[in-house]
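1. any chance you can model this:
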Amino acid sequence: GEAARVQMLTGGENDAVWAATDGGGARKFMEHGQITLEFSQAVGNLNDFVRTVVTDQDGSVWFATPVGAERLLERSWFNDPINGLQTSAFGDPNLNDIRDLLVDGSGDLWVATGGGVRHKRGLTYLDSDEIFRADNSNLPEDTVETLAQDAHGAIWAGLFDQGLARYQDGEWSTPVVSTELPSAIVTDLQVQGDTLWIGTALGLARYDLQNNALTIETQLAGSVIESLALDRNGKLWVGTRTADIWQLQNADAPLSNAERWRVFRASTFQALAGLAAIPAKIELTLAAAPPELNAETNAGMWAAIDRVGLFQWDGESWHNGDPEGNLPTDFLWTLYSDLHKPVLWVGNEGGVTRFDGESWGTLRDRDGLRSPSIYAIAGTDEGGYWFGGRTGLSYYRPEQSAPWVHLQGTPGGAQVLAETDQPVAEAGRQLTFKLAYGDLLTPQDELKTFYRLTGANAPQVFNNWREFRPPLAIAFDDAGNYAIEFRVRDQAFNYSDVQVSTLTVEPAARVVKVPWLGQVPRNTFQTLVALGLVALLGFAYVSMEIVQGRRRVAEAMIRSYNPYVSGEPVRREDMFFGRHNLLQRIIDTLHNNSIMIHGERRIGKTTLLYQLASRLEEVEDPDYWFVPIFIDLEGTRQETFFHFLIEEIVHKVQNIDSSAELISAMEQLHYHNVARADYTDREFNRDLRTILRALQQHSEAHHPGKQLRLILLMDEMDVINGYDHLVQQQLRRIFMRDFAATLGAVVAGIQISREWDRIESPWYNLFNEIEVEPFAREQAIELLVEPVKNYYSYEPAALEFIIQQSEGRPFRLQQYALEAVTNMLAASRRRIKLTDVQAAHRSIQSSTNHAHQDEGLLRTVAASTQ
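-> So this is what the prediction gives:
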């Protein structure tokens, strides 16, 4: 950009230098000028005209600007890597794929990554880390899944498929031979005194650190161990891939003794979550209950089960840990208990969520997180927290300044008695309480407000704090004296002082004078009025519905209305049934992730992609502008793969707007000048970058404040199974580039090949998998009944026959319904009978048999010509 005049220079922490500029915001120079951070209107929302920079005793940085003082909590957030910073170590993205975090006894941070082990001494950037890999140390491999520190100070690393390694006295070694473990894939580690518990993909082992002896826990043989944790009584808990949770009851009992382990089966959590079944390939993590979150016992435990929920063990039984649905997603990856204070952290696909026993709050990438999904959490002695995910590392230290709150005037609906200056209200009358509140750092729309009722007359259910959005509207049914308490919480979980409003509620007037009836009890009068209104409205509504219903049915019979679709994807939204929850789940996940949906042929994957494209174009997301592009890959050859992708993208983008900027950008693409077979991933990346840049400019003009998210909806992804591994890796690298934050995908296929014999990660590891399963009974009934609800009806026997024959396959349900309605109309009826469905069954069976005969004939002819 253009040069800006420097107004002043001042020193900062750790030998940093701050520069205030006239028109360019502020700059921070670190590591002797090797690293520069920009703070301006474009980066950090700071005014571009900065006169002075001052650092206070709390580490906050203050900027003097023409519109006032602005504050940066520099010690609150630290991210590594920095957005846009290119360093020598940053070249390997696997170093920022965080698997686990460990703060050792001296306060240093150890980071398990997909590219080795990182050792950080303080808030330093990646280039300053001590990095251990297989090529520069005795670490057996680069992919490290978990870390632990034993009582002697040694660091233990659980590896992806090379067992276990130990770092001691500056060297890595392998004291335990990987072949002696239940599996060389180590999933979690837990230190308990002089015992190291080792979770693997085929069971649990314990290693005696004093005697160097290894023992296999026979009762867990063959189980995929997902998580290990100790409760505050020192008992070991083990979570498995099947969602079973084991507790070591008697460590002195023989290995095969049934009293050694207590098991909580997956059915317990399935019932608490209200699920028909536990999803396959779940991830499960455990954490001891922090103090005060289980104040009555030290045996408390929390369990997060991916796509199932959060659960709490109180020492006697399991409970739903999030009954009100405060977590932003059901993709739950990790738990961290702060054993020094009542704080539980939940790392999830939407960020990291905090629970302090009274309220919930989520930090997201827009709040400062480097990675939008959090896989690992570790706390520090000074009250800070490290968060790690697939794209880097963040350090967060909550600030300590509390918000404020005041009541504004007398509650609406109440009167103030002059002699007592006390608000008085009538029982049953709605009252409105208005608040003024704020915080020095947290924006008002992100502050949380709470209230509770106290006093002898307050219902017990209102004694706990409840979140609400001001103003508060509430009515008191019983006379008496009440106290309503209010408080506010900021993003760092600082609570304001409690503000109290006292109130006297008097009995309501007992009678109402009604013409011809005289004095009537108030409650009776209110009931009569309500019943009269309901009856009048009900009569009018029913009469209108009867008339309109008869007209609709008559018109439908005349034009032979048959809404079902057979043999092709459903494109109309009003004919899309049974998968709305799945569709919303995909949309909620697409902000920061890519999805792979798979399932058997004709199960509805293409329909799902069409509906997803339609919904994404219409969704009013507060943070993102989605640009969905449907791409059918069927029949696409490897040589023209990238050309075909860019062709579909260009076609869609050209239809968005005819602005000169977009047209100009499209004309600059290599796509116009390179032959199909010569168009490689190199040209594709350049063209895609140009398109994304043009769309971003369009977004800033037409969707201000929103981030671009280009979503490729690629159908028939099975075609890539036959492509060369190089092409598959080229596709993977596209989603790993610096513009990956604006690019996502939903790919669909029947069976994506998992055969992979190369060192680098396979392309499909980028995607969260979702299986499209056959319809449940309720979904099948919805698909059959809803399209004809206002026109025709089914006999129960007809409905049951279709459900039984279709086995939950949507295309079969549509096929039977289409044929049955045709038969019904031919008989001039509006009720679908069993005879109509049975005739449809015979027709479908006949068509299927003919198709099989034709297929067999073609195979015979083909064989005879060879």
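2. going forward, measure contacts and count neighbours with C-alpha atoms only.
-> Will do.
3. looking at it, Asp208 is touching Gly193, isn't it?
-> No: using Cα atoms under 8 Å, Asp208 is not in contact with Gly193; the gap is 9.5 Å.
4. which residues of the stretch 601-750 of the chain fall in strands?
-> 624-632, 707-715, 743-749 (DSSP state E, counting those that start in this stretch).
5. how far does the first one sit from the chain's center?
-> So that's strand 624-632. Mean-position distance between strand 624-632 and its chain equals 20 Å (Cα atoms, centre = their mean, to the nearest Å).
6. ok, and what's touching that strand?
-> 591, 609-610, 613, 616-617, 645, 648-649, 652, 699, 703, 706-716 (Cα atoms under 8 Å, 6 or more residues apart in numbering).
7. give me the buried subset of these.
-> For those, a burial check counting by 16 or more other Cα atoms under 10 Å picks out 591, 609-610, 613, 616, 645, 649, 699, 703, 706-716.
8. one more, please, to line up against the first structure:
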Amino acid sequence: MLITAALLAGCSDTPPPEAPAVASAAAALEIDDPWQVIDAFEVGRDVYVRALALEPGADRLWVGTSLGVNEVDLTDQSLRNTFTRADGLANEYVFSIFVDSGGYTWMGTNGGGASRYKDEQWQVFFPMHGLADYWVYSFAQQDDGTVWIGTWAGANEWDPDSGEFKTYYDELVNEWVYGIGVDSKQRVWFGTEGGVSMFDGENWQAWTHRDGLGAANQDNLPISLNTGLGTRSRHDLNVMADGQPTYNPDYVFCIHVDKQDGVWAGTWGGGVSRFDGEQWRNYSVDDGLAGALVYSIAEADNGDMWFGTNKGLSRFDGEHWFNYGREDGLLSEHVYSIALISPDEVWVGTRGGVTRFGRAVAQQEAGKAE
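-> A predicted model of the protein is given here:
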């Protein structure tokens, strides 16, 4: 495995050792798994990679970290640029990145508002401009160009023609919004700290654990008290209590709408749930998921689902689960972000850096070409 230079200059410390948490599913199932780590890019032992976004048609990957944003050239995996507040970024701690249909890159920060970038031009959005809050955690876009923004004080609907923001707060099942997805009917789905909400343009609906969201607490884990009802200082995303993982199945870290309009929700301790329009189907560690806390979700062109958890990376092909941990080359077991670069390449963000996965056959062919 090749370990390349750090993406952020001056931050190349190796992350501290962590106990391996995920066994190789290929070995357990005695079936071939073509995926393996190709290389890794370190960003510093205490630096978090919370967001990854591929810019379509540009061979460019945006990497959002707790120290700024990196622009990576995918043709040779080199670093093109690093952006901080000195360059126009609203705040260095970036939690979400999204490239819209117009080629603008949106960056949501932890307490610094949102930034939009294109062709070396920056625009910053604060509450004084109509943004709901300074804490920005997700973006999505409808076919008409409308951009939706998830914050800790509700969701924004941004009109690309007028540049005006509309805020939804009371309509949501919970105002602390972490994930947003749009389905083929242009309905907007929101993952919050209190469940999932959906807006069809006129009406709102909501689902919680009582409706089937999130797997049962089979291990009797402590209930998480970090519910969003206190102050922002309580929102440190600490998932442990007295050395144990905690449980709050209504707390949704991420949302993804798949090609069949199934809605996937990554929960805190309840695994990942899929809503088919009528009922929720939960997938837990007992089913093969690496960890019960699901931070990120991505879907491959072939229908494979990828999940970033607190115990490593999972891939689900609809029948089998394949899990990847530190023993497979991950820099850390907590996987916060996933970017599908091609059918043969996946990048994942963790504490300490980014790990690049590829199909073994694709790697062998690349070696022959060299």
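9. how many neighbours does Ser137 of structure 1 have?
-> 13 (other Cα atoms under 10 Å).
10. and it, which of the three is it?
-> coil (DSSP: H, G, I helix; E, B strand; the rest coil).
11. give me the element Gln363 of structure 2 is part of.
-> Using DSSP states H and E, Gln363 of structure 2 sits within helix 360-369.
12. that helix: how far from the chain's middle?
-> Its chain's C-alpha centre and that of helix 360-369 of structure 2 lie 29 Å apart, by Cα atoms, centre = their mean.
13. got the buried residues for that helix?
-> Across helix 360-369 of structure 2, burial judged by 16+ other Cα under 10 Å covers Ala360, Gln363.
14. first-to-last residue distance for stretch 201-216 of structure 2?
-> End-to-end distance for stretch 201-216 of structure 2, by Cα to Cα, to the nearest Å: 32 Å.
15. likewise stretch 245-264 of structure 2?
-> So stretch 245-264 of structure 2: terminal residues 22 Å apart, Cα to Cα.
16. and it, how far out from the chain's middle?
-> That offset, for stretch 245-264 of structure 2, works out to 11 Å (Cα atoms, centre = their mean).
17. pull out the buried positions in it.
-> 245-258, 261-264.
18. show me what the helix holding Gln363 of structure 2 is in contact with.
-> Under Cα under 8 Å, 6+ apart, the answer for helix 360-369 of structure 2 is Pro34, Trp35, Gln36, Ile38, Asp344.
19. make TSV from those and add neighbour count and distance to Gln121 of structure 2 to it.
-> Output for those, formatted as TSV (neighbours: other Cα atoms under 10 Å; distance: Cα to Cα, whole Å):
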residue	neighbour count	distance to Gln121 of structure 2
Pro34	13	41
Trp35	20	38
Gln36	18	38
Ile38	19	34
Asp344	16	33
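20. now do the same contact list for Lys214 of structure 2.
-> No Lys there; residue 214 of structure 2 is Gly. Pro249, Asp250, Thr267, Gly269, Gly270, Gly271, Val272, Ser273, Asn282 are the contacts of Gly214 of structure 2 under Cα under 8 Å, 6+ apart.
21. could I get the strands of the stretch 601-750 of structure 1 in JSON lines, plus columns for distance to Glu226 of structure 1?
-> Formatted as JSON lines, the strands of the stretch 601-750 of structure 1 follow (distance: least, Cα to Cα, whole Å):
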{"stretch": "strand 624-632", "distance to Glu226 of structure 1": "34"}
{"stretch": "strand 707-715", "distance to Glu226 of structure 1": "32"}
{"stretch": "strand 743-749", "distance to Glu226 of structure 1": "27"}
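22. select, out of those strands, the one closest to Met544 of structure 1.
-> With respect to Met544 of structure 1, and counting by Cα to Cα, the nearest of these is strand 624-632 at 41.3 Å.
23. what angle sits between that closest one and strand 707-715?
-> Counting by axes from the mean of the first three to the mean of the last three Cα atoms, to 10 degrees, strand 624-632 of structure 1 lies at 20 degrees to strand 707-715.
24. so strand 624-632 of structure 1 versus strand 743-749, what angle?
-> Counting by the same axes, to 10 degrees, strand 624-632 of structure 1 lies at 40 degrees to strand 743-749.
25. can you tell me what part of structure 2 strand 624-632 of structure 1 aligns to?
-> Under TM-score structural alignment, there is no match for strand 624-632 of structure 1 anywhere in structure 2.
26. equivalent analysis for stretch 838-849 of structure 1, please.
-> Taking TM-score structural alignment, stretch 838-849 of structure 1 hits no residues over in structure 2.
27. could you do stretch 357-369 of structure 1 as well?
-> Counting by TM-score structural alignment, stretch 357-369 of structure 1 pairs with residues 318-330 of structure 2.
28. what residues of that stretch count as buried?
-> Trp321, Phe322, Asn323, Tyr324, Gly325, Arg326, Glu327, Gly329, Leu330.
29. now, among these, which is nearest to Arg351 of structure 2?
-> Using Cα to Cα, Leu330 comes nearest to Arg351 of structure 2 of those, at 9.9 Å.
30. contacting residues for that closest one?
-> Per Cα under 8 Å, 6+ apart, neighbours of Leu330 of structure 2: Val37, Ala40, Gly312, Tyr324, Thr355.
31. would it count as being in a strand?
-> No: judged by three-state DSSP, Leu330 of structure 2 forms no part of a strand; its state is coil.
32. and it, how far from Ala5 of structure 2?
-> Applying Cα to Cα to Leu330 of structure 2 and Ala5 of structure 2 gives a distance of 16 Å.
33. repeat that for Ser115 of structure 2.
-> Taking Cα to Cα, one finds Ser115 of structure 2 at 27 Å from Ala5 of structure 2.
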